[in-house]
Structure formats: structure tokens, C-alpha cells
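**Q** The following block contains a protein sequence and its predicted model.
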Amino acid sequence: MSNNDFFIGRQPILDGNSQVYGYELLFRGGFDPNEAEFDSAEGATATVLHNAMMNLGLETIVGDRKAFINFPQSFFCIHDEPSFSNNIIVIEMLEDVEPTEEVITGVMSLKEKGYTIALDDFIFKQKLVPLIKLADLIKFDVQYVKLENLPVLFNKVKTVTRAKIVAERVETKEMFAACKEAGADYFQGYFFAKPEIITGQQLSVNQLNLMQLLEKIADEDISLDDLVNVIEKDVGLSHKLMKFAEQYRNARMPTFSSLKEVMSLFGLKRVQSWATMLSLAALNDVLPEVFNLARVRAIFMRRLAQNKGLTNVDSYYLAGLFSLLDTLMGKALEELLSQLPINDAIKIGLVEGQGVYGDLLATAQRYENIAVDIEEPGVAALYFEAIAEASKQAI
């Protein structure tokens, strides 16, 4: 197991007809489906979001179903716009979250923004009534409940809310039948499926670039350009941010040709939120040497585009940065680019070598192979300048 391996636990949640309604996504540190050791609830949540949205992509893990993810108390006290959209993720409130005024205000704000709220491992307490009334789903751990007591338990909650009931830890056919008869709407447990482990390879993030990113997002006077300058230095950061944009993007939004376009569309606050979550989950990444070649290629292609008087020169930087994704991730470049919201001209240039992007990429590759054209001394100078610039702050 390498430092670049990542893991997500996934367990289905089914309706009364045994059709999948969604999946609970769980923090896992390895191949053991029951292992979940972590230093903090915030870090565990950030890691699950990071792996689901910036590495694999939610569409790969849950398709068009819901993704249930646990969130700690601190999440409900921030009151900022979440770093994810409201159409797929169900926000599970952990059982130890206290119903303080600040938490209740936070949940109300999330509801107003269209987010779905679930109460996890629920035990009925009078102080939880404000949260019960706000919840869309309430999850009951039925493992240690006598089957004959289930109707009373479920009906007590239904007197104060219209929330759907999820029976979790359903272990046997008998438990499933009893929960269904008592009025549960959805079901989760070993009777249906044990948590499975989904794993994959993620791109590394350079520690220096990550620390600079943390410094920037803590700056009250941060600008989009400041964030762009840090993120675009690192293939890992750039790829993760673009993957996140794809999760949040809807059909009416355009594809992108530069990181600045992504940030301009989604706004500074949302990108700061993404960057914060990314930073929490990426602190152990290790950088392979090949990243430096991608950085040189990106700088050179942008300089060459400027030299040729082309427009949108940042798009050539992005093209160069992502041109080595197949080498870095061990998958076909066409497959990897299809999962990112990059415009078709860049994709065609990188995959098929066509158009202006393909031409500039071919030029970069010639210079990487020491095929310097003596008739283009200016181009050679641009390449050596790119090497020098990348060396000043190696990625």
C-alpha cells in the first residue's frame, strides 16, 4: 500500500422494494471494511469528501443515487456555503452533535439552501425536537431494539416530523420484515450488504504548495489571482480542484479552459471552501519527480502561446499541466480528461494531437527530447526560461 492509495467505505441504503436509494460513504484507512481509525471527525469527513469528489468522483461511486456522509458539530457552526452541491450529498449529523442555538441556526441555513439533512444513530430526546423537525431523514440503530418495540419507537418520532425513517444495522430477514412493518422507509445493514472498500490512486500534492495554499486561504485579503498562482503550480491541486468543479457543475454551466475560469464562475468563497477541505485531506501526499516535467511543460506552453499572440494563454498552461495525467495516474488520458469539465479543444489537442493545443504540445515534447530547432532560437529560449521558472519553486 503506497502513500498515494486512497480508500472509501461504501454501504448501500435500500428502499422497501430492495432498490438502492443511496450509499453511506465511510472513512477507511485501508482494505479492512471495518477499520476506521482517525485523529479527528473533521479530518475524517474532509478525507471522505476529498476522495469521493476530487479523486474518484461521486458519479463513479454512487451514480445517480444519494451519498450519505457524516459531519461533525463544527460543520454546522460555520454557516458558510458548503463546498459541495445540494443535489447528491445527504448531510448526516453525527449522534454527538449538541442542538445548540448555533447548530440549529446552521441547520436552518442549510435547509434554506436546499440541502438534505439526516440525523444519524438517533435516540429520541426532548432536546432534539428542533432538529427532528428540520430533518429530512432519521436513522435508527435497530440492532439492540426489541422488534415488538419498533412501532412505538417510529410512531413517537412521526408525531413531530414528516421525516423519512432509515432503519440501520438491519442484520436479519426477521429484522427487515419487522422494520418494514413498523413503518421504516429505508434500510441499511449487513442483511443487505457489508461495507465494501473502494480504492484507487490519487495525485500527490507538494507540501510547499499545500502550505502556501493554507496560508492564502487564511488571508482575509485573498484574491482569485492569489489562489490561481498557488494552485496552478501543482498538478495534484489543479486536478483535484477541477474534479471538484465537475461535481458541482450543472448542465447549464460551460466547460473550462483555465483554472481562473473555474474560480471566477464558482466564486472566491466557494473555492476557498474547496481549498480548505482539500488541505485537510492532503497533508500526507508525496510528490513524484514527474510533476516537475508537467510544470515545465505548462509554463512553456503558456509562454509559447503568448509569443504567438494567441488568446486565453492560461488555457495552454492548463493543457500542459494535464498532459501527463496518464503517466501520473496510470489510466488512459482520454478517460481521465472525460471526467473533468475541460473544453473539447483542449481534450482533442491532448488526446489526438490536433489543433493549436496539439501543435504546442508537440513542440514541448520535441524540446523535452532535446530536439531543439536551431531555426527557432526564440522558442528554445522560452523553453529554457520555463525550466528556470519551474526550478525557482519546484513542484
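**A** Yes, it's here.
**Q** From now on I want contacts and neighbour counts done on CA atoms only, so please keep to that.
**A** OK.
**Q** Could you measure from the nearest residue to residue 53 once chain neighbours are set aside over to residue 182?
**A** The shortest distance from residue 53 to any non-neighbouring residue, by Cα to Cα, 6 or more residues apart in numbering, is to residue 244 (5.5 Å). Counting by Cα to Cα, to the nearest Å, the gap from residue 244 to residue 182 is 40 Å.
**Q** Of these two, give the one with the bigger neighbour count.
**A** The residue with more neighbours, out of residue 244 and residue 182, is residue 244; 26 against 18, by other Cα atoms under 10 Å.
**Q** ok, residues contacting the host helix or strand of that one?
**A** Using DSSP states H and E, residue 244 maps to helix 235-248. Contact with helix 235-248 is made by 53-55, 57-59, 84-85, 203-206, 231-232, 259, 262, 274-275, 278, 291, 294-295, 321-322, 339-341, as judged by Cα atoms under 8 Å, 6 or more residues apart in numbering.
**Q** One more to weigh against that first structure:
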Amino acid sequence: MSTSSLHTVLVGRQGIHELVGGIAGGLVGYELLFRQLPIESLQDEQDHEAATAQVLSAVFGDFGVDDISGRLPLYVNAPRGYVVGDVPLPDVPDRVVVEVLEHVGVDAEVLEGVERLRAQGYRVAIDDWDGDARREPLLRVADVVKIDLSRLGQAALHQVVEQARAVAPHAQVLVERVETELDLELAAAAGADLVQGFFLDRPRTVATSTLTPSEVACVRLLAALAAEAEASEVEALVSSDPGLALRVLRTASSPAGVGRPVRSVLQAVVLLGPRILSAWVVLMVLGGSRKVPREHVVTMLARAGACGRLEPEHRDVAYTAGLLSAVSEVLGSDPAETLRSSGVDEAVQAAVLHGEGPVGSALRAVVGHERGAPAVVMSNGYTPFEVSMAYLAALREAARTASAVDG
């Protein structure tokens, strides 16, 4: 059990191209790749589920899905839990292709899960099909059949593609591991619809520093959501953990949420609603975390709380502005980039970056107090005494919250 964690998130992607007249054409999607550890280190189903959770949380909560995909669909590796519905997927079926991994056994529950996913609007790809008749029932309900060229010879590739056409004539055939011009010619000759591999597009890894939520905060939030707690109670739980608050803001503004800027954590909570919020918290828990020093958490919460106390008429917005300002400092990131990726609206960004409006004045006064600059406090319309009292009260509350979240 720990507080928010501070670490670098790595996500890879590789382009998928259409094949027209034997020539590789434009991009039609990307496969998301797990990059935190070597894929060979994933030993069991739980490891694979955690890896997928980390990728999904990072893409939708850290980077921003449009920054990764450019609005193209993303192929996401799906262990059994995601296929049968034990673990949630992002509620954006037009942006996600569910790729059923090779090791997922074919049984009634898996087949029902695939049918349910397709009924919800997701496209489904079957990974690494090599002609195994035991997996043919999956092909019949799939939209894409992926075939690994590196595992097959030229004759075998033709045979496996023909089998795929016979079993699933409605499905597209994607040949992956296209490493050379000859491989591309082989895929075209075999009649592939889509191709993927180093010859066309080498995987690109992107990285960012982020705060991931604590397990304790996530579990408490899930319990509150299950008990149908009021939005104000849910907002308080989210705001108690900086990593959780940042993820919720980013998720709310992403296509997986409402797809537009938000002004505060409370607004994000209300707009997401309990169902979508619960699904994302589950992914956050599965993704895991590492501990960040408690004093960093206290500092972030104290700044946010002080801003909210100084500007009670806009408490939610002021708290959010203070929190994002502090998060940017802890991450060592460009404040403008942190604000952009968080999905908050232009008014909040202007308050943090330029001190505009009453929220901006409150934030600048609090930061001035933290840095021992009374002139800055007074130039923003406050007395050092009132800011000091607000900060001390917020600091006490932040210390209590950090202790509680520490578990």
C-alpha cells in the first residue's frame, strides 16, 4: 500500500498498413506495445492483464489517446479477463480493436465475450493464428485475423491465409512481422489485406513522467462508487490523491470520457459518472504503482487546499488549479504541457500559467507564501496573515489525508 507513485511510463506503438494492389498503402491503425518490461517476463495471466492495464491507463490517462493514435484505431492486446468482461475496456469502441492473444483458450465463455464485445461496437482481432483448428470458432466471430509471417514458410503462409478466408470470409487478414521487401511481396501474393512489421514501420516508444494513483485511494474510491456515494464524497476521495486526481481529469477530457475540457475534479467526476469512473479505477489498480515521498504528496495537497480556502466562491476550480501547478513541479515537467494533457479548460490554464482571474491571484499568493515572498502575496490582493492561516489549515488537512492514504 502506498501513496501516489512518480515514475516514467513507456508505451510503444507500431503502424498497421492497408495492402492495395500488392503495395503497402496508408496507415489504418496502430498496435499498442507494452514497454515497461521485456514481454518475455510476463509469466502468467495476471501479468498480462496488468501489462494491458498499464498500457491503457497510460494511453488514455497520461499521454492522451489522440497524441498516440492520431484518431486511428488502436489494437490492444487482450488477455482472457478483458475478453470475458472480468476486466473493463475503455468505453470507446470506435477507437479500440480488441486483440485476443494466442494463449487465450477457446471455450464458450470466451466466444460469448467476443460476441458481446462486437455487439458493443468493438472490432475483434485474433492474434497469431497458424491454422490451428481449435481456434477456428474464434475466427468465425472475428473482424481481423493476424498471421505471424516469421512462424511460417511461403507455402504455409498461402495455406494459412486460404484457411482464414474459408473459415472467416468476412474478416480481414493481417500479416505481421513483415521485415523485408520480400516479406511484403509474400504477404501480397498470399492475398493479405493488411500488413505490419519493421519494413513498413519500426515500433516507436514514447515516454512521459507521471503520478500513478495509490492502491489504497483507488480501493476506497471503488467502495464509495459501489455504495452509490454522493458526487461530493467521490470528489473528496479523488482529490485526496494527486495521481488519482490527475488521471481522472485526463480521462474525463479524453475520448474515453466526455471528449472536452473540464474545469475541476468535481466536474470530471460528475461527467464521467460512476460506471465509467469505476472501470478506469480498476485499470489503475491493475497497473500497479511505486511509492513517491510522502512530503511531495503533502506539498501538492497543501497548495491545492490553500488555493481552495482563499477562493471559496470557486473552491473546486481553485483546488484543481493549485493541484495541477504542484503536480507539474513534482514531475519536473513544463506546466503548459501538464495543463494541456490534463484536459482542463482555457480559464484554468490561464489561471495557472498567467495568474489570470481570482483563481490565478489565489494561486500566485499561495506560491508566494511557499517561497517566502510577502510582496508577491500582497500584490495579488491578500495579506500574508490570511494566506498563512489558509496554508496552515490546508497543511494540517493535507498531512491527515496523506497519512490516511498511506494505509
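**A** Yep, it's here. What you see is a predicted model, and the numbers here were worked out from it, not measured in a lab.
**Q** So after superposing, what's the score?
**A** Remark: TM-score between the superposed chains equals 0.87 [TM-score structural alignment, normalised by the length of structure 1]; 383 aligned residues with a Cα RMSD of 2.7 Å.
**Q** so the helix holding residue 244 of structure 1 corresponds to what in structure 2?
**A** The counterpart of helix 235-248 of structure 1 in structure 2, counting by TM-score structural alignment, spans residues 242-255.
**Q** Buried by neighbour count: which residues of the matching stretch qualify?
**A** 242-255 (16 or more other Cα atoms under 10 Å).
**Q** Tell me the gap between that stretch and the middle of its chain.
**A** Relative to its chain's centre, stretch 242-255 of structure 2 lies at 9 Å (Cα atoms, centre = their mean, to the nearest Å).
**Q** Counterpart of residue 62 of structure 2 over in structure 1?
**A** Under TM-score structural alignment, residue 62 of structure 2 pairs with residue 55 in structure 1.
**Q** Give the burial count for residue 144 of structure 1, as a bare number.
**A** There are 7 residues near residue 144 of structure 1, going by other Cα under 10 Å.
**Q** now the counterpart of it in structure 2: how far from residue 133 of structure 2?
**A** Matched by TM-score structural alignment, residue 144 of structure 1 corresponds to residue 151 in structure 2. Separation of residue 151 of structure 2 from residue 133 of structure 2 (Cα to Cα): 17 Å.
**Q** Same check on residue 53 of structure 2?
**A** 30 Å.
**Q** Compare the two (neighbour count), which wins?
**A** Per other Cα under 10 Å, whichever of residue 53 of structure 2 and residue 133 has more neighbours is residue 53, with 27 against 12.
**Q** Name the next helix or strand following the helix or strand that that one is a member of along the chain.
**A** Using DSSP H and E, residue 53 of structure 2 falls within helix 45-58. Sequence-wise, the next helix or strand downstream of helix 45-58 of structure 2 (DSSP H and E) is helix 65-69.
**Q** Does residue 48 of structure 1 touch residue 24 like I think?
**A** No: counting by Cα atoms under 8 Å, residue 48 of structure 1 stays clear of residue 24, with 10.6 Å between them.
**Q** Now for these two: what residues contact both?
**A** Residues touching both residue 48 of structure 1 and residue 24 (Cα under 8 Å, 6+ apart) are residue 69.
**Q** Grab the longest helix from structure 1 for me.
**A** helix 290-307 (DSSP state H).
**Q** what distance separates stretch 107-125 of structure 1 from the centre of its chain?
**A** Centre to centre, stretch against its chain (Cα atoms, centre = their mean), the figure for stretch 107-125 of structure 1 is 21 Å.
**Q** Now do that stretch: distance from first to last residue.
**A** 18 Å.
**Q** List the residues that contact the residue nearest the centre of structure 2.
**A** By Cα atoms, centre = their mean, structure 2 has its centre lying nearest to residue 57, at 2.5 Å. Residues in contact with residue 57 of structure 2 (Cα under 8 Å, 6+ apart) are 280, 283-284, 287.
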